[in-house]
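Colleague: I would like the atomic coordinates for the input below:
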Amino acid sequence: MEAIYTEIRIALYAIWRMRWLALAVAWAFCLIGWVMVMRVPAAYESSARIQVQVKSLFADGAENDMQRNVDRVRQSLTSTEILKRVVRTVSNGERPLTSYESLSLIGALRSGISITAQGDDLLEIKTRISLKGISEQQTAAIARNVTQKLIEIFIQENVIGSKANNAEALSFLDQELARRAKELAEVDRQRAQITQNTLGSLPGTGSLDQRMDAARNEMVNLDSNLMQARSALAAMNGQLAATPAQIPAGVNGIDTLDQRIATLEGQLSEAISRGWTEKHPDVIAIRSQLAQLRAEKARGGSRSVPMAPNPVYVSLKSMQAEREGNVAALQARKSQLETAVTTIAQRQLAAPGAQIDQARLDRDYDVLKDQYNKLLAQREAAKLRSDATGKTDGVQFRVIDQPSLPRQPAAPNRAMLLTGVLVAGIVVGAGVAFAKSQLANVYTTTQQLAKASGLPVLGSISEVITADTRVIRRKQMMWFSSAAAGLPGMFMLLMLIEFVKRIMVS
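Modeller: Alright, predicted model coming up:
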């Protein structure tokens, strides 16, 4: 800590030794900086707020259009034509502007106008102007007058200009719709001619390639279905060949005598299973009946048995006819598709250019139709907007805050700049003096001399000051104090001038 304190004392002493250089540099720096600060023209800012109430007969669309119109006019306020209109009618509070002042004002307004939205229906217009060769009172008056004129032009452009723009938009849309309608009619005629020449009497829809693809896909499906139908018909024919057309008449197609014999044999087996013997009366009766029936059957074995149509055969026959019809229908459709594929292939080989033209016309037609529909929708929206603007007050304006007359400059902050120049001048002067002392071969302490020479220093001799030297140094100190006091005095004088100028503007 002691070492740091020593270094600070050495630095302060070095600056004090070069105090006249430090003071001269500080004076030069401050004078140049203060002159530059005082020559910067003051910029005055005037602001106003406008309430924009968008009224409409419609829920969404028209209101959005009105808001876009407000945004459009807001952006156009900074155009060169609008700025010229503003400058031609603006005065500085006492007289009209000269040509030089007008040109300077236009250049300042290009970057000095800002329009910002505050909420949904509030706009703030700010005008910041900085002009050379014009007093600050006149600059403040010009800023207020420019803001007032911008408000008037804003309202005028939106109320009157929107109606003119609506009429121009309707006229333009009508012309575009008529032109697009003619182009659509011409494309329709060309498409109909190509269709008649290349696609007439051909099955399907679309271009030749699309119809060919559709026919081939259907042909593949048809071959698969035809193969299945033929397989089903072959299976039906085999089943029908194995089924007799007629069967013997009787109960369920079986002879009645055989049925009675089978029934008696079943009864005999049941009796034996019960343990009845041959001498049982029922067993004797059953055997007697069996003997009679068998003898009767043996006597009538060569006689014809009555026959009846087989119902299974009849059902299979009807199913065979149905499947034969299905096969015939599929075969006929296959013949039609083969003929169609052959015809389409011939058309593709004969007219490749027509196919290209057809695809191009289809694309052109889709594009033109989309554009026509969009233009038609825009025309209806523009017509409704024009009707609403003509029959109702589409946009209403109300000035919330009138353009203000600025009382103090918005920029630059001269008080802060003057203070900054003073502080910077003192720092620069001290820095130059310290640097100059470091370049001189002078040592402040014996430690510095020993460190620089590498030899031990035995002691030091103090300076002997005479009475005449004290008188001279006292005069020099008075001169230095006066010169040093003059620096903050000049600063206070400039601050007083700035304060007086602000009082005069207000």
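
Colleague: contacts and neighbour counts: CA atoms only from here.
Modeller: OK.

Colleague: centre of the chain versus the helix or strand harbouring residue 490, how much separation?
Modeller: Here residue 490 is covered by helix 467-505, with elements defined by DSSP states H and E. Relative to its parent chain, helix 467-505 has a centroid offset of 65 Å by C-alpha atoms, centre = their mean, to the nearest Å.

Colleague: What segments of the stretch 301-450 of the chain are helices?
Modeller: Here the stretch 301-450 of the chain has its helices, by DSSP state H, counting those that start in this stretch, at 311-350, 352-391, 414-439, 446-453.

Colleague: and for comparison, fold this next one:
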Amino acid sequence: MNEVFDEFRSAIHSVWHRRWLALAVAWAVCVVGWLVVAMIPNTYEAKARIFVQLDDVLSEQIGIANSGQKEIERVRQTLVSAVNLEKVIRSTKLGETVQSQRDMEKAIAGLTEKVSVTSEEGSLFELSATAGRGDLSDAENAKLSQEVVQKLIDIFREENIAGNRGEVAETVVFLDQQLEERKKELEEAEQRRLAFEAENPELIGGSAALSGRLTAMRTEVRGVEADLAAAQSALAAINGQLSGTPRTVAGGAGAGGASGALAQARSELAGLQARGLTDSHPDVVATKKRIGLLEPQAAREGGGGGVANPAYTSLVSIRAEREANVQALMARKAALQSELSGVMASQASEPAVAAEANRISRDYEVLKEKYDEILQNREEMRLRGQVENERSSFRFEVIDPPTVPNAPAAPNRPILLIGVLLAGLAAGAGTAFAMGQLRSTFATTIKLERAMDLPVLGAISQVVNDAGRELRRRRQRQFYGASAALAGLCVILLAVDIFQRGTVA
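Modeller: Below you'll find the model as predicted:
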């Protein structure tokens, strides 16, 4: 710890021994630094806040409620575009030095870095701009920053109120022109399609329509085939019932003997066969055996002439109806197959004509869809324009208007002036210390003893007479005065800066 303290005392003694050198370096560094700080132009920043709100019940009802908000967002993003910044430059002092397009590009690039547009809570916008040109006074720079912000507000208002309505009107006119052109093209395409369909009625609609027709016809043929199979199955069933049903039945008393039992058994057999049971089914086998036993008995009874069986007559009428249904379905199937074959043959025999039909139909559909889309867009834009002109409740308020700033935003001269003073003092002390290290002198006996590695018996102090002491005191007063002058100059510069801040217009 003692060694560190000795080193510190040695450094202080070295600097104090060369204090005039340190003071001279401090003066030089401070004067140069303060001149540099004085040459830095003041930068003034002007700010403003605006409130934008769109609340329209009619717009919400017709489905364009977010259109205004989208336009506001678009303007917020493009407000600092090159076109808008060029308007600002030409309408302020920034355009006085612009002589060529290259100068304009440089001015736009510089202004882009000095202008900002930020959104706060959706509908609240903050506009800010800085100005710090060296060829302008502080008052002119402060006024310029305020003018830039005011011009940005004017552009914002113009883009969102007047500009948007004018844009809607121009868009409606453009869409009307496009509708007229598309209408002529659509009429020509429709005439070509009608003429082609008159010459080729079987190819109406092109290949897509033909494919749809073929698919529908094939589906209908499959349906007819299924109905025909069901009808044939029903006809076979009724034929089976007829084969097992007697034409006549015995009358009188015999109706209740073996003949009646035989007729009932045959009726049961016909019912089993109509259900689709085979001859090997146990019920069918048992019924046939019963019929075989009853037939001899019915023959022995030998009843007189029978009467017509009403069940047989009913079955005959049902069979006639089902046969007619089968014939009708077969005729329908044949007609559909013939028509299907004709369409396929026509499509295969004339591929060029089918391709032409497909092209004409496609062109017509494309033109019609485009015409309908443009027509819908035109009506939406027209309705939007009417809403904005008559019922729009677009609210625009300048919450904090831009004012001429009284104090510069940058640089912070008090901090810079004090910083230069501290840097000058540090530079002076460092220079004095470095000079002490370069010269082969020893500030204390301990350093001498360490350097020579020999014991030091003592040290002789400097003997100063009265004249020398007076000279030393005079030089110390001069040193203190020069140091106080350096600090006083810093205070004066601080006071001048504060005075200038208060006198900015």
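
Colleague: Need the winner for burial among the helices of the stretch 301-450 of structure 1.
Modeller: Ranked by average neighbour count under the criterion mean count of other C-alpha atoms under 10 Å, the helices of the stretch 301-450 of structure 1 are headed by helix 414-439 at a mean of 18.

Colleague: how distant is stretch 443-450 of structure 2 from the center of its chain?
Modeller: With C-alpha atoms, centre = their mean as the basis, stretch 443-450 of structure 2 stands 78 Å off its chain's centre.

Colleague: quick one: what helix or strand has the nearest residue to residue 117 of structure 1 once chain neighbours are set aside in it?
Modeller: Of all residues not flanking residue 117 of structure 1 in the chain, residue 123 sits nearest, at 4.6 Å (C-alpha to C-alpha, 6 or more residues apart in numbering). Per DSSP H and E: residue 123 of structure 1 is located in strand 122-130.

Colleague: still on that earlier bit, tell me which residues of the helix holding residue 490 of structure 1 are tucked away?
Modeller: 483, 484, 487, 490, 491, 494, 495, 505 (16 or more other C-alpha atoms under 10 Å).

Colleague: Please identify which of these is nearest to residue 253 of structure 1.
Modeller: residue 505 (133.0 Å; C-alpha to C-alpha).

Colleague: List the contacts of the closest one.
Modeller: Residues near residue 505 of structure 1 by C-alpha atoms under 8 Å, 6 or more residues apart in numbering: 136, 137, 140, 407, 408.

Colleague: And those, which of them are buried?
Modeller: 136, 137, 140, 407, 408.

Colleague: With adjacent residues omitted, what lies nearest to the fourth one?
Modeller: Spatial nearest neighbour of residue 407 of structure 1, chain neighbours left out: residue 506 (4.7 Å); criterion: C-alpha to C-alpha, 6+ apart.

Colleague: Pull the contacting residues for the one you found.
Modeller: By C-alpha under 8 Å, 6+ apart, the contact list for residue 506 of structure 1 reads 406, 407, 408.

Colleague: thinking again about what came up before, using a markdown table, lay out the helices of the stretch 301-450 of structure 1 together with distance to residue 239 of structure 1.
Modeller: Compiled in a markdown table, the helices of the stretch 301-450 of structure 1 are given as follows (distance: least, C-alpha to C-alpha, whole Å):
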| stretch | distance to residue 239 of structure 1 |
| --- | --- |
| helix 311-350 | 8 |
| helix 352-391 | 53 |
| helix 414-439 | 115 |
| helix 446-453 | 130 |
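
Colleague: Quick one: closest of those helices to residue 24 of structure 1.
Modeller: Comparing these by C-alpha to C-alpha, helix 414-439 comes nearest, at 7.4 Å.

Colleague: returning to that earlier point: relative to residue 180 of structure 1, which of the contacts of residue 506 of structure 1 is nearest.
Modeller: Within the contacts of residue 506 of structure 1, the smallest distance to residue 180 of structure 1 is 56.6 Å, found for residue 406 (C-alpha to C-alpha).

Colleague: now the spatially closest residue to residue 70 of structure 1 that is not a sequence neighbour: how far from residue 389 of structure 1?
Modeller: Distances taken as C-alpha to C-alpha, 6+ apart place residue 158 nearest to residue 70 of structure 1, at 6.6 Å, with adjacent residues excluded. Per C-alpha to C-alpha, to the nearest Å, residue 158 of structure 1 is found 11 Å from residue 389 of structure 1.

Colleague: and what of residue 17 of structure 1?
Modeller: Counting by C-alpha to C-alpha, the gap from residue 17 of structure 1 to residue 389 of structure 1 is 83 Å.

Colleague: And residue 155 of structure 1, by the same measure?
Modeller: 15 Å.

Colleague: which residues sit in contact with the counterpart of residue 167 of structure 2 in structure 1?
Modeller: Superposed on structure 1 with TM-score structural alignment, residue 167 of structure 2 falls opposite residue 165. The contact partners of residue 165 of structure 1, taken as C-alpha under 8 Å, 6+ apart, number zero.

Colleague: Give me the mean distance between the helix or strand harbouring residue 165 of structure 1 and structure 2.
Modeller: In the assignment (DSSP H and E), residue 165 of structure 1 maps to helix 136-194. For helix 136-194 of structure 1, the mean deviation from structure 2 after alignment is 2.8 Å (mean C-alpha distance after the TM-score superposition for structure 1).

Colleague: now swap in stretch 227-238 of structure 1 and tell me
Modeller: Following superposition, stretch 227-238 of structure 1 is found to deviate from structure 2 by 3.4 Å on average (mean C-alpha distance after the TM-score superposition for structure 1).

Colleague: Residue 216 of structure 1 matches what in structure 2?
Modeller: Using TM-score structural alignment, residue 216 of structure 1 lines up with residue 218 in structure 2.

Colleague: ok, how many other residues are close to its match?
Modeller: Using other C-alpha atoms under 10 Å as the criterion, residue 218 of structure 2 is surrounded by 15 other residues.

Colleague: and it, that's in a helix?
Modeller: Yes: counting by DSSP: H, G, I helix; E, B strand; the rest coil, residue 218 of structure 2 is found in a helix.

Colleague: Report the contact partners of it.
Modeller: residue 340.

Colleague: For residue 117 of structure 2, pull up the helix or strand it's in.
Modeller: Following DSSP H and E, the helix or strand that holds residue 117 of structure 2 is strand 115-120.

Colleague: Show residues contacting that strand.
Modeller: The contact list for strand 115-120 of structure 2, computed with C-alpha under 8 Å, 6+ apart, reads 76, 79, 80, 125, 126, 127, 128, 129, 130.
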